[in-house]
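**Q** I'd like to go over a predicted model; first the sequence, then the structure.
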Amino acid sequence: MCGIAGLYYPGTPKPVEPARVRAMTDALVHRGPDGAGVWTAPGVGLGHRRLSIIDLAGGGQPMATSAGDVVVSFNGEIYNFQQVRAELEAKGARFVSHSDTEVLLHGWRAWGVGLLERLNGMFAFALYDARSQSLLLARDRLGVKPLHYAELSDGAVAFASEIKGLLAHPLFRRTPDFTAVEDFLGLGYVPDDASILAGVKKLPAGHYLLLERGRPVPAPVKWWDVDFSQRAKGSARDLEAELIQHLRDAVRSRMIADVPLGAFLSGGVDSSAVVALMAEASRAAVKTCTIGFDEAGYDESAHAALIAERFRTDHRVRNVAADDFALIDTLVHHFDEPFADASALATYRVCELARDSVTVALSGDGADEALAGYRRYKFHAAEERVRSVLPSSVRGMFGALGRVYPKADWAPRPLRAKTTLLALADEGGAAYAKAVGVTRPGVRFGLYTDAARATLGDHRAETRYVETMREAPARDGLDRAQYADFKHWLPGDILTKMDRTSMAVSLEAREPLLDYRFVEFAATLPASMRIRGGQGKWLMKRALEPYLPKEVLYRPKMGFVTPVSAWFRKGLADEAAGLARSRVLAGSGWFESKAIARLAEEHRSGRAEHGRTLWQLMMLERSLGRLFG
């Protein structure tokens, strides 16, 4: 795993100062502490920070062909590089290293952008072709690895793995974009089609950008998408076997490394499945690690210990306090943009623990999105069935009733009648967008100044979900919700969280449950094989019964929960009250201080539940302070 950065002039091929590229890559040293490299030519410069994983003695970057006509700076891993290499060697390519990076050079020569379809991996790379004087920026199918870019005032396109690489360039201008603040407060993260910094773009997952000399910067081109419109045929038993084979192949391909390798083990279904299949493929004990919490309601370490004992892993546990919010400023630094998924605190701690003994760790991320594991999918599917038989006039009555029904944030979701009534009154996409979001539109807009609301106009954080679900290659509402999460939630929240927290401690995290072949297979499963009997991931759990105990397979899902609501009534109560006096928030001209004060007081007194919104405002304030002073 690595960090990349660089510059390209699509107009006049101006000289590139190596020191500028080096400064951009030095800002990413945490992503690659094992080595650095810079390569420049007229109109282009590529930089690299290396975390050595494969071919430790070779594989230095930027890497060039022997003729020097193709040069690449690459972040990620190509899991099928040996098969791609064999195919290229059969075509006459001559390799000089054992690195997966070199397949990109020869693959570009052989297939051009068709190379991307042959790669199974996580990656973001910049590849320069001296013959055509073009630069290819490419990102993997699911968006595991990030890539940011911006056009500068001197005509250059700057790019980097993280925004802090762009910030290191002296011509980059820091201007905030309030529409991204609306997106952040609505969703809890700044999505991939937005940035808190005006002018910064994120290359979307499954896209490439081909920059050519003498031509304007084009729009990115989609080279892959997940399709929920097809349906697999076959019995449940046959599909179980196919699912297990996909999982087995994905796990084994991600166990190739020349450095110590292990796994995160939470005690949930997904990480336990990964550990089970790693143990099946490994002669030595698998190294696993778990974070335990000092409050039983948040602690899963006992279930992790059960799996560790079952598969005789080399298991390590570190207990942390449930009020472990001392990491806030560390996270603000590493995420650059505001990020409000408080489970990032626990994710950072487990990455920190893993890095003590391994350089690569496999995670269980991805199965919930692929196989409908989140509870919100179950509720959305049920609501969609009701919507399909309700006349619009009746749904309007539900909306009117929902608006006057008392709010019950404390109740389990099935008992929150207000939430359900309002959801049934909405169109499916709009209802799901609110369900997956954090701070609802009415609360957000009550915090904004008149000037801020005017700036937004018709822009709403939820709109992208509504539009994505409307255009999704899908058959039903469940398909559309999962597809939208693949486009927004997964790259914006889950993968950003894992990339930034793992890279902060120079750890490579790999996600076998996001192998694109597994994802494509899962998308074809009938809805009844994803959700059945109130259980998400139904087929996966059934297929794993020979591997995992039922008390792990069928226990309620927990995840890395963090008690932010309790924090703002205890240890962070003063922080919440201080938000209303914040010079950063008040000085932005976006927020009404009295509205923030009222929110904090309602939460502190217990009259209302605003914990997640207060967490968002605190993370926003600290991010804005760091970025803009």
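**A** Looks like it came in fine. Numbering: from 1, shown residues only.
**Q** alpha carbons only for contacts and neighbour counts from here, please
**A** Fine.
**Q** show me where the stretch 101-250 of the chain has its strands.
**A** 121-129, 134-139, 148-151, 157-160, 201-202, 207-212, 221-222 (DSSP state E, counting those that start in this stretch).
**Q** in JSON lines: these, plus distance to residue 385 and mean neighbour count.
**A** Shown next, in JSON lines, are these (distance: least, CA to CA, whole Å; neighbours: other CA atoms under 10 Å):
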{"stretch": "strand 121-129", "distance to residue 385": "37", "mean neighbour count": "25"}
{"stretch": "strand 134-139", "distance to residue 385": "37", "mean neighbour count": "23"}
{"stretch": "strand 148-151", "distance to residue 385": "40", "mean neighbour count": "21"}
{"stretch": "strand 157-160", "distance to residue 385": "45", "mean neighbour count": "26"}
{"stretch": "strand 201-202", "distance to residue 385": "36", "mean neighbour count": "20"}
{"stretch": "strand 207-212", "distance to residue 385": "34", "mean neighbour count": "20"}
{"stretch": "strand 221-222", "distance to residue 385": "32", "mean neighbour count": "14"}
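**Q** ok, structure two:
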Amino acid sequence: MCGIVGIFDTLGNREIDRAALGRMNESQHHRGPDEGELYLEPSMGMGHRRLSVIDLASGQQPIVNAERDVVMVFNGEIYNYRELRVELEALGFVFRTKSDSESLLHAYQAWGPDCVHRLRGMFAFAIWDRKKQTMFLARDHVGVKPMFYSLLPNGLFVFGSELKSIMTHPELSRKLNPRAVEDYFAFGYVPEPHTIFHNAYKLGPGHRIVIKAGAREVTPEQYWDVPFKRAPQRPMQEIEQELIERVRECVQSQTVADVPLGAFLSGGVDSSAVVAMMAQNNPDPVTTLSIGFDDPEYDESKFASEVATRYGTTHHAQIVDKDDYGLIDTLGHLYDEPFADSSAIPTYRVCQLARKHVTVSLSGDGGDESFAGYRRYRYAMAEQRVRDKVPASLRKPVFGTLGKLYPKADWAPRMFRAKTTFEALARDTVEGYFHGVSIMPDRVRAQLFSDSFKRELQGYSAIEVFLGHAAKSPTDDPLSLIQYLDFKTWLPGDILTKVDRAAMAHSLEVRVPLLDHTFVEWASSLPPDIKLGGGEGKYIFKKALEPYLSHDVLYRAKKGFSIPLAAWLRGPLREKLRAAALSPLLLDTGMFNEKFLREMVDQHIAGSKDYSAPLWSVLMFETFLRVSANRP
């Protein structure tokens, strides 16, 4: 796990500013505290910060081939690098190290940009090919590792592992992208390929770029997508057996490291499954890491302890104060753009704990997306059953009217929020799902934004993100379609971003075996009714795991990394919230309706309405503005 940066002069006639490249590289020192190197030649420079995990003695980067005409910087891990090495040696390549990065370098020499089809791992890398005068960038299949880039007006192409790395370049404008602001207040993050800034981008999951000298634009190309190609029907027992075999193999392939390795153990299904498979593969006790909360309503540590005891792990647990809200400014520095997932706080804490004991940790992320584990999938499919029975010509006017007339009840459980349900039923599958996952519904954003900002948006709405992906979806099955939307947006934009930044803040590498792309492909081929079976999310996954985990671990209600957000904003954070929501820094942007901001704050603090999610997003946006204004 590392940090990479680079500058490429597409005009080909300027020396690279070493000092600028060095600042870019050092801005992400936390990603690789062990070593740092720069490589420059006419019109190109690369930088690398290293967190040593494999081949500690000789895995330094940037790495250059024997002929010194191909140079690479690489962030991540290639799990099949040993198999690739055997194949490449048979083709005549000579290896000087035992690192996975050298296998990747020679894979490019052998197969060019199509080398990505041979890779199994999490990666973001850049390769300079002097003979072809091309810079080649690629990001792993599901987007575990990040890559940011920009083609500057002066012809310089800059890239890096974090947004802050390219933002250090003086030529990159900090003008905010209005559409990204709209996306953020709908989703709570800025979805790929955009960033909050006008001319800075994220390379999407499963995408690559080949940019040649003289290029006037950058055109990413998709090389992989979640297929959702239905497999032939098979007996459940066969599927369960294959599922366990595949999870075991994915876990085993990701436990290769020359440094201490462990696993997060929340006590949930996914992390417990990973630990169970690790324990069976490893003769030594697995190191497990867990945090709990001092409030039983939010604490799942007893289930983590149960799994740890069953598998004899060396378990490290830490109890965190439920009022652990002192990280707000820290999060602003970490994420570089507004990020409103409040579970970033406990994620930061568990990474902090893990780094005291290990350098690499396995995580259970990805199981919910592949096997329909989120509660929102159940709600969406319940709504879909109504859509299927009521014609759109009747459904839209009837439920649309009911949605307008019914009082808002944010305080009630989701199943009793009839206003939200009626509004969703008036929409089609994609629009209904967007309405269900938005942290701030259309009607609230319409009141939040100023008239001048709405004119600047020119009619753009964040629903276009979903509609764009849905138009390219390989499936029209309703459940598979919304899973596909999550793979394109929520997973890379929120979940993987959250873990990457929190982990790298502590120089910790996190691996995600349930997001091995071959496993994701296989899981996507399973029938939807065995993923969400009888209203039970992750049905087939849980059935397969019954010999390995207790009924309580598998079938209790999912909690996740919840925090008491509504209570924080009414209690100890209320003055901070009021100051942020009405701050000159926020209001001077001209984007917001001050009157509605004041109403939201007053009504939430008084307890008459629950605006916790919208107000947290406002608080984190103001934090981003403040941190960004103070960043050199």
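**A** It's in. Predicted model only: the values in this text are computed from it and were never measured.
**Q** just give the TM-score of the two.
**A** The TM-score (TM-score structural alignment, normalised by the length of the first structure) is 0.98; 629 aligned residues with a CA RMSD of 1.1 Å.
**Q** could the strands of the stretch 101-250 of the first structure go into TSV alongside distance to residue 195 of the first structure?
**A** Formatted as TSV, the strands of the stretch 101-250 of the first structure follow (distance: least, CA to CA, whole Å):
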stretch	distance to residue 195 of the first structure
strand 121-129	18
strand 134-139	17
strand 148-151	10
strand 157-160	14
strand 201-202	7
strand 207-212	18
strand 221-222	19
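**Q** looking at those, which is closest to residue 312 of the first structure?
**A** Closest to residue 312 of the first structure of the strands of the stretch 101-250 of the first structure is strand 121-129 (CA to CA; 28.9 Å).
**Q** what is that closest one packed up against?
**A** In terms of contacts (3 or more CA pairs under 8 Å, 6 or more residues apart in numbering; DSSP states H and E), strand 121-129 of the first structure is packed against strand 70-78, strand 134-139.
**Q** and that strand with strand 70-78, angle?
**A** 180 degrees (axes from the mean of the first three to the mean of the last three CA atoms, to 10 degrees).
**Q** so how far does strand 121-129 of the first structure sit from its counterpart in the second structure?
**A** Its aligned residues in the second structure lie a mean 0.5 Å from strand 121-129 of the first structure after superposition (mean CA distance after the TM-score superposition for the first structure).
**Q** so that strand matches what in the second structure?
**A** Under the alignment (TM-score structural alignment), strand 121-129 of the first structure falls on residues 121-129 in the second structure.
**Q** still on that earlier bit, export the helices and strands packed on strand 121-129 of the first structure to JSON lines and append columns for distance to residue 116 of the first structure.
**A** Below are these laid out as JSON lines (distance: least, CA to CA, whole Å):
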{"stretch": "strand 70-78", "distance to residue 116 of the first structure": "11"}
{"stretch": "strand 134-139", "distance to residue 116 of the first structure": "8"}
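**Q** sec struct for residue 3 of the first structure, please.
**A** strand (DSSP: H, G, I helix; E, B strand; the rest coil).
**Q** give the aligned equivalent of it in the second structure.
**A** Match for residue 3 of the first structure (TM-score structural alignment): residue 3.
**Q** any idea how far its match is from residue 48 of the second structure?
**A** 6 Å (CA to CA, to the nearest Å).
**Q** list residues touching both of the two?
**A** 25, 32, 74 (CA atoms under 8 Å, 6 or more residues apart in numbering).
**Q** just the buried subset of the residues you listed, please.
**A** 25, 32, 74 (16 or more other CA atoms under 10 Å).
**Q** distance to residue 260 of the second structure added to the residues you listed, as TSV?
**A** Below are those laid out as TSV (distance: CA to CA, whole Å):
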residue	distance to residue 260 of the second structure
25	26
32	16
74	21
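**Q** how about the most centrally placed residue in the second structure: what's its closest non-neighbour residue?
**A** A centroid search over the second structure (CA atoms, centre = their mean) returns residue 496, at 2.3 Å, as the residue closest to the centre. Excluding the flanking residues, the one nearest residue 496 of the second structure by CA to CA, 6 or more residues apart in numbering is residue 144, at 5.8 Å.
**Q** residue 124 of the second structure now?
**A** residue 139 (4.4 Å).
**Q** who touches the one you found in this structure?
**A** By CA under 8 Å, 6+ apart, the neighbours of residue 139 of the second structure are 122-125, 145-147, 203-208.
**Q** ok, 7 Å please
**A** 123, 124, 125, 145, 147, 203, 205, 206, 207, 208 (CA atoms under 7 Å, 6 or more residues apart in numbering).
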